[in-house]
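> Kindly generate the corresponding structure for this input.
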Amino acid sequence: MHTVQIQNITVGGQNPIVLIAGPCVIEDPERTLAIGRSIKEIAGRLQIPYIFKASYDKANRSSYNSFRGPGLKEGLSILAHIKKELQVPVVSDIHCVTQIEAAAEVLDILQIPAFLCRQTDLVYEAGRTGKAVNVKKGQFLAPLDMKNVIAKLEEAGNRNILLTERGATFGYNNLVVDFRSLPIMRSLGYPVVFDATHSVQLPGGAGTSSSGQREFVPYLTRAAVAAGVDMLFMEVHDNPPEGKSDAANMLYVDKLEALLQDVIAIDDAVRKHK
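As a prediction, this is how the structure comes out:
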């Protein structure tokens, strides 16, 4: 298996699990930083490698009037400040080829949203930067279909590839996780990430926005770690109901440490089988 190096963090192989976490979208810059600082303190106590995430622009919204974030220029400036303050790598979504150059100057991981995972130009040009690229498997794709995404990135000369499971469409306004997809995608030769909070999303379930079932996050997280994933992706907030995006599926930051303690115990038990 290829491992992926992100600053001083090695992902994949038999390395310990890595955490990607932060609020769904950049809201108030100071609050966003404070959430990241709280997560870093928790990860530090538990000795879990940590990467901060928040979106500068949530382009895939149910409603035109939904909050999208500060946008590319201001959002990247905020992420650069958070990166400097926390001294951790940062990741955010990119949505079009024109964003890649500016995003690559700040981000340590370029993330391809699930709905855009088949956009050849976006995937290929992200790969050409040489940065780590995390591609979220589309809700409409089979896990083996991700071999075609890998081929596009490899064609661009990039082997710093992460593949994320975030649930599959199950009827209307619902997702389900097929845990077979985790070892299947890992068999393609690259580290696999489990998106624990988007996997409990109910897309469009609130009419003009998505709903979610955050109460199931711990169950899916523990199951995914038992299946041998290399990274966890979680959207975390100090008060999720106040969140301006994905409020119903973000995890409370004060619930994170207990869950990560379970994660460590499970990861220690299964790592030799990865």
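
> Only C-alpha atoms from now on, for both contacts and neighbour counts.
Fine.

> So in the protein, which strand runs the longest?
Longest strand of the chain, by residue count under DSSP state E: strand 231-237.

> moving C-terminal of that strand, what's the next helix or strand?
Later in the chain than strand 231-237, the nearest helix or strand by DSSP states H and E is strand 251-252.

> just checking, what packs against whichever helix or strand comes after that next one?
The helix or strand immediately downstream of strand 251-252 is helix 256-270, counting by DSSP H and E. In terms of contacts (3 or more CA pairs under 8 Å, 6 or more residues apart in numbering; DSSP states H and E), helix 256-270 is packed against helix 29-46, helix 217-226.

> Give me whichever of the ones you listed is most buried.
Burial of the helices and strands packed on helix 256-270 is given as mean neighbour count (mean count of other CA atoms under 10 Å); helix 217-226 ranks first at a mean of 20.

> for it, packing partners?
Using 3+ CA pairs under 8 Å, 6+ apart: helix 217-226 touches helix 256-270.

> Now do the helix it packs on and helix 217-226, the angle between them.
If you take axes from the mean of the first three to the mean of the last three CA atoms, to 10 degrees, helix 256-270 sits at 20 degrees to helix 217-226.

> and for comparison, fold this next one:
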Amino acid sequence: MLQLDKLKHQDSNNFFLMAGPCAIEGEDIALRIAEKIMGITDKLKIPFIFKGSYRKANRSKGSSFTGIGDEKALKILEKIGHTFDVPTVTDIHESGEAAMAAAYVDVLQIPAFLCRQTDLLIAAAQTGKVVNVKKGQFLSAASMKFAVDKIIDSGNNKVILTDRGNTFGYQDLIVDYRGLPEMQRFGVPVVMDCTHSLQQPNQTSGVTGGKPELIATIAKAAIAVGADGLFIETHPDPANAKSDGANMLNLALLEDLLVKLIRVRQAVV
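Purely as a prediction, here's the structure:
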């Protein structure tokens, strides 16, 4: 079982990393991405949680890719966890999905749009798994205390909060870094989502845009502020990814970015 107090590597006091593709597209590519990230994070002594959505429920267009099948994708996540001895995280969207997903992964993630859904938070908490709640784009950092309280009051104190920016007009987001230390006051690890915070939602095409060239900027600032962890969606070929390719980091750029982030971390601790 994943222990939150072990996410920081004792030798390096590094941030931890939640990373992987937006969605599970297939076994081969998921395993290749996991193996690549695992090699990098092992070398850099960065605690790593593999991320992959077994299903994408929040899509603008009805024709958008949503997944390869729940059980098939969850079994791939389970295989990655066993193959690489790494914890895994995936999103859930309804309270009925919590127990199903918990049978395969270590961390249940609550999407930002659903962070106030009481039944969903309680169902996730009752699995006993770590629960990562993404802060709603429409909420202040202070408001996330109520999400934390719902989970803890359900008998589960294993909570992570993830910031993914704030709504700024109709088609943009902005990051308020004051929110990271504010949420840390709740006594839980706080993560910066460096890719979704650069989304450009609600495009007229029905496909979300993004600004991946700014991922390093968001990540460096988050580490400088003192984020406990980073969330980065990454893919070897973002342009041809089946989901959220517009704001994912090219996998070939991950190692160089993490090396630079370790230097920032060392400068501020």
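
> Can you give me the TM-score here?
The TM-score (TM-score structural alignment, normalised by the length of structure 2) is 0.95; 267 aligned residues with a CA RMSD of 1.7 Å.

> TSV for the helices and strands packed on helix 256-270 of structure 1, including distance to Gly69 of structure 1?
Formatted as TSV, these follow (distance: least, CA to CA, whole Å):
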stretch	distance to Gly69 of structure 1
helix 29-46	11
helix 217-226	24
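
> Relative to the centre of structure 2, find the outermost residue for me.
Within structure 2, Thr204 marks the point farthest from the mean C-alpha position, 26.0 Å out by CA atoms, centre = their mean.

> Which residue comes closest to Ala221 of structure 2 once chain neighbours are left out?
Tyr177 (8.0 Å; CA to CA, 6 or more residues apart in numbering).

> scratch that, Asn166 of structure 2
In space, Asn166 of structure 2 is closest to Gln137, 4.2 Å off (CA to CA, 6+ apart).

> Just give me the residue right at the centre of structure 2.
The centre of structure 2 sits closest to Phe231, judged by CA atoms, centre = their mean, with a distance of 4.4 Å.

> thinking again about what came up before, kindly state which residue of structure 1 is aligned to the residue nearest to Asn166 of structure 2.
Using TM-score structural alignment, the equivalent of Gln137 of structure 2 in structure 1 is Gln139.

> Please apply the same query to Gln266 of structure 2.
Correspondence of Gln266 of structure 2 to structure 1, assessed by TM-score structural alignment: Asp268.

> show me the contacts for that match.
Each residue near Asp268 of structure 1 by CA atoms under 8 Å, 6 or more residues apart in numbering is listed here: Pro16.

> Same question for Gln203 of structure 2.
Gln203 of structure 2 neighbours (CA under 8 Å, 6+ apart): Gln171, Gly209.

> buried stuff in stretch 248-265 of structure 2?
Neighbour counts over stretch 248-265 of structure 2 (16 or more other CA atoms under 10 Å) mark Met248, Leu249, Asn250, Leu251, Leu254, Glu255, Leu258, Leu261, Ile262, Val264, Arg265 as buried.

> Please determine how far the counterpart of the fifth one in structure 1 is located from Val193 of structure 1.
Looking back up the chat, that one is Leu254 of structure 2. Superposed on structure 1 with TM-score structural alignment, Leu254 of structure 2 falls opposite Leu256. In this view, Leu256 of structure 1 and Val193 of structure 1 are 17 Å apart by CA to CA, to the nearest Å.

> Ile6 of structure 1 now?
In this view, Ile6 of structure 1 and Val193 of structure 1 are 14 Å apart by CA to CA.

> Could you check which of those two has the larger neighbour count?
Using other CA atoms under 10 Å, the more surrounded residue of Ile6 of structure 1 and Val193 is Val193, with 31 against 17.

> and the aligned residue in structure 2 for that one, what is it in contact with?
Under the alignment (TM-score structural alignment), Val193 of structure 1 maps onto Val191 of structure 2. Counting by CA under 8 Å, 6+ apart, Val191 of structure 2 touches Ile160, Leu161, Thr162, Asp163, Leu180, Ala227, Asp228, Gly229, Leu230, Phe231.

> Doesn't Ala21 of structure 1 belong to a helix?
No: going by DSSP: H, G, I helix; E, B strand; the rest coil, the assignment for Ala21 of structure 1 is strand, not a helix.

> Just to confirm, what residue in structure 2 is aligned with it?
Using TM-score structural alignment, the partner of Ala21 of structure 1 in structure 2 is Ala19.

> same check, this time on Ile78 of structure 1
Ile78 of structure 1 maps onto Ile76 in structure 2, by TM-score structural alignment.

> same check, this time on Gln87 of structure 1
Taking TM-score structural alignment, Gln87 of structure 1 has Asp85 as its aligned residue in structure 2.

> what's the neighbour count on that match?
So Asp85 of structure 2, with other CA under 10 Å, has 10 neighbours.

> and stretch 84-97 of structure 1, how far apart are its ends?
Taking CA to CA, the first and last residues of stretch 84-97 of structure 1 lie 26 Å apart.

> Now it: buried residues?
Neighbour-count burial for stretch 84-97 of structure 1 flags Leu86, Val88, Pro89, Val90, Val91, Ser92, Asp93, Ile94, His95 (criterion: 16+ other CA under 10 Å).

> Same question for stretch 227-242 of structure 1.
Going by neighbour count (16+ other CA under 10 Å), the buried part of stretch 227-242 of structure 1 is 227-238, 240.

> quick one: the helix or strand harbouring Ile100 of structure 1 to structure 2 mean distance?
Assessed by DSSP H and E, Ile100 of structure 1 sits inside helix 100-106. By mean CA distance after the TM-score superposition for structure 1, the fitted helix 100-106 of structure 1 averages 1.1 Å away from its aligned residues in structure 2.

> Where in structure 2 does that helix align, residue-wise?
The alignment of helix 100-106 of structure 1 onto structure 2 (TM-score structural alignment) covers residues 98-104.

> ok, so what distance separates the nearest residue to Gln201 of structure 1 once chain neighbours are set aside from Tyr64 of structure 1?
Sequence neighbours aside, Gly212 is the residue nearest to Gln201 of structure 1 in space, at 4.1 Å (criterion: CA to CA, 6+ apart). Here the distance between Gly212 of structure 1 and Tyr64 of structure 1 works out to 20 Å (CA to CA).
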